[in-house]
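Visitor: Got a predicted structure here, sequence first:
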Amino acid sequence: MTAVEAPVEAPPVVRREPRRWQGPAAFAAVALLALVVAPLLLEPFRLGLLAKYLCYAIVALGIGLAWGQGGMLTLGQGVFFGLGGYAMGMYLKLHDAGGDLPDFMVWSGVEKLPALWTPFGNPVFALAMAVAVPVVVALLLGALVFRQRVRGAYFAILTQALAAALVILLVGQQGLTGGTNGLTNFFDFFGQDLAADETQRGLYLTVAVVLGVLYLGARQLVRSRFGRLLLAVRDGEDRVRFLGYNPATVKTLTFAVSAGMAGIAGALFVPVVGIISPALLGVVPSLELVVGVAVGGRFALAGAILGAVVMGYARTYFSEELPAAWLYLQGALFVLVMTLAPRGIAGLAAGLVRRRREAGT
């Protein structure tokens, strides 16, 4: 009679806990690259281009917060970007004029400084308005729209129409806004020559630091109780409403935060690039920012930033190397990423890391 063998128990599966230091370490590495390595290696022109990409990345961060975390597809962030940019541009034009009328007003036949422009001679007021005006506009729009439960494609079309309306308004006010040309020919920035390499390097560092601070703030917001509520609204707005919360308030506040980020980006963009015009804040620029967020990965804040930088660099590279076909190549890049990685570059990277962890368990 044979003895019954006892079943051999399989060894327990040891699951590796995610390393908590990986996120801070990656942030520190990127910060070191942006604040130390880039200014040392890049020539002033290329550093200025990178500063411009980072300004777009700030707008993309707000889009990632509103769209990726809150489910609000906003196609009109150029509106808030432009409001912040024009606030800064008005101060710079008045400062350069030295008490006289700005040059474009003289050419347009304006004889007296408009009352709207007068307070913007104060830099503190101009900086405050660059943030406050976009936030107030977003709060008013959100209170009107989200309370009526407008969402999805209807909200996206509404924001797109707002961007188109703002462009028409700015173009039609030649003596007040510079019309099609916008505001340009800036020479001085808080006592510094804007054409000097040191000034541009300082502006780049300022943009990089502001982006880092806003990213950390947005990341903390997403991880907070409000952030969890925001994700719940994105995934099941009606269920959140049945639980006693008001989704309209959550979405309005998030939309206002994203608008404030776009206003800050616009205020930084003006001294970096030297111009703010209706062509930079219409429907097409707003759509390009959304495309950048989609390429980077809208569900990850870092992905939204990465996508904006990648699309900005791709636009510059293709336009320099293949000026006749760069639009097609940029579109092909978008199609390629969306086909191979529907969740963007960040989603693709996260999937690779997850599979690597599973294979190592």
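Guide: Sure thing, it's come through.

Visitor: For the rest of this, base every contact and every neighbour count on C-alpha atoms.
Guide: OK.

Visitor: Count residues in the vicinity of residue 118, would you?
Guide: Residue 118: 12 surrounding residues under other Cα atoms under 10 Å.

Visitor: Please tell me how far residue 240 sits from residue 251.
Guide: 12 Å (Cα to Cα, to the nearest Å).

Visitor: which one of the two has more residues nearby?
Guide: Higher neighbour count among residue 240 and residue 251: residue 251, with 23 against 17, using other Cα under 10 Å.

Visitor: Okay, one more to line up with it:
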Amino acid sequence: MDRRLFDKPSTTLIALLGLSIVLVPVLNLWVPAGNVFHLETYTVSLLGKYLCYAILALSVDLVWGYLGILSLGHGAFFALGGYAMGMYLMRQVGDRGVYGDPLLPDFMVFLNWTELPWFWHGFDQFWFACVMAVVVPGALAFVFGWLAFRSRVSGVYLSIMTQAMTFALMLAFFRNEMGFGGNNGLTDFKDLLGFSLQSDTIRVGLFMATALGLILTYLLCRAIVSSRLGALAIAVRDAESRARFVGFAVENSKLWLFVVSAAIAGIAGALYVPQVGIINPGEFAPLLSIEIVVWVALGGRATLYGAVIGAVIVNYAKSWFTVEFPEIWLFALGALFVAATLYLPKGVTGLWTKQETSQ
């Protein structure tokens, strides 16, 4: 077993996720309602949503923590993956929609579209939607990264460009003529692979798929950062000019990791949409991309497991504050971020690192 791949925090995280894959179905499906140990279906969906965000945070930590690229555009890759899955779910509605058209989604009928756009073809197949959820964000990242890295754009300028890309996509998807539902987006999904999305079984299955997806993407990221490519990424982060001077293909390493991280964000989006039941242009909002960076910073940059922890903590805190303190939840979250910056400069995981160093 490679100790670099399965260090203590990674092993603990994978074990906890594996345990959740076993316990959540048992507590939801087999423990009767009313029992103190019963897990509500709503909670299962909420946990699945947190794990989707954890996968998204992993994608950002891969490029920001280890490569030094502060991307404020990963919300776009996340949304594109979500739209790919949403298009499949819309095609599955068929004639059960409001207008009863077996081919056109309801919003197209409402807008007097007469035929299905070419880019919607193929999304009646689940495997095609899964492939597109990875390929489309990856292709966008490849084009953007190839142009930006070859021009040696870096630092704050690159961050601004990624945010501008996200904002431009958001404005484009708000337009009805784009064919993605406009302001309302895609919603009113019925089933997935023939199973009703409202059933407890499919909700549990989606959670299990998300937890497994988080394990696999985490192992992929660990394998990358533990490899020679990961060592090169750290060298580029710490001394890009020196790495380029000694002959390393800096632009290629940046491009490769940027594309991989975008594909991971697309996977997170594809898992997210069936669990929340909607995807709209709001997911492209630059604020989401900024929030992802906050998750990573709070958990602990350049640790991977810290990104997972930060995403879960922040989103759980957001859910809790909105219920318990609906009028001041934004201020409470702001206070949490300020306190973390002042007292946890290396994130939550920095506390454990500090304890291990002192022992």
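Guide: Arrived safely. Note that the coordinates shown come from a computational prediction; the quantities given were computed from them, not determined experimentally.

Visitor: Measure how buried residue 249 of structure 2 is and give me the count.
Guide: 13.

Visitor: what's the counterpart of it in structure 1?
Guide: Aligned by TM-score structural alignment, residue 249 of structure 2 pairs with residue 246 of structure 1.

Visitor: contacting residues for the nearest residue to that match once chain neighbours are set aside?
Guide: Among residues not flanking residue 246 of structure 1 along the chain, residue 240 sits closest, at 7.5 Å (Cα to Cα, 6 or more residues apart in numbering). Residues in contact with residue 240 of structure 1 (Cα atoms under 8 Å, 6 or more residues apart in numbering) are 232, 233, 246, 247.

Visitor: so residue 240 of structure 1 sits in a strand?
Guide: No: assigned with DSSP: H, G, I helix; E, B strand; the rest coil, residue 240 of structure 1 falls outside any strand and is helix.

Visitor: where along the stretch 201-350 of structure 1 do the helices fall?
Guide: 225-235, 237-242, 247-273, 283-296, 301-321, 326-340, 344-360 (DSSP state H, counting those that start in this stretch).

Visitor: Between those helices, which one is closest to residue 155 of structure 1.
Guide: helix 247-273 (11.7 Å; Cα to Cα).

Visitor: residues in structure 1 matched by stretch 103-119 of structure 2, start to end?
Guide: Using TM-score structural alignment, the partner range for stretch 103-119 of structure 2 is residues 100-116.

Visitor: For residue 71 of structure 2, what is the corresponding residue in structure 1?
Guide: With TM-score structural alignment as the criterion, residue 71 of structure 2 matches residue 74.

Visitor: Find the helix or strand that its match is a member of.
Guide: For residue 74 of structure 1, there is no host helix or strand (DSSP states H and E).

Visitor: The nearest residue in space to it that is not next to it in sequence and residue 73 of structure 1: what is the separation?
Guide: In this structure, residue 74 of structure 1 finds its nearest non-sequential neighbour in residue 156, 5.1 Å apart by Cα to Cα, 6+ apart. Residue 156 of structure 1 sits 5 Å away from residue 73 of structure 1, going by Cα to Cα.

Visitor: try residue 42 of structure 1
Guide: 35 Å.

Visitor: Equivalent analysis for residue 26 of structure 1, please.
Guide: In terms of Cα to Cα, residue 26 of structure 1 sits 28 Å off from residue 73 of structure 1.

Visitor: got the residue ranges for the strands in the stretch 51-200 of structure 1?
Guide: 183-184, 188-189, 192-193 (DSSP state E, counting those that start in this stretch).

Visitor: Now the first one on structure 2. Mean distance?
Guide: Between strand 183-184 of structure 1 and its aligned partner residues in structure 2, the average distance after superposition works out to 0.4 Å, using mean Cα distance after the TM-score superposition for structure 1.
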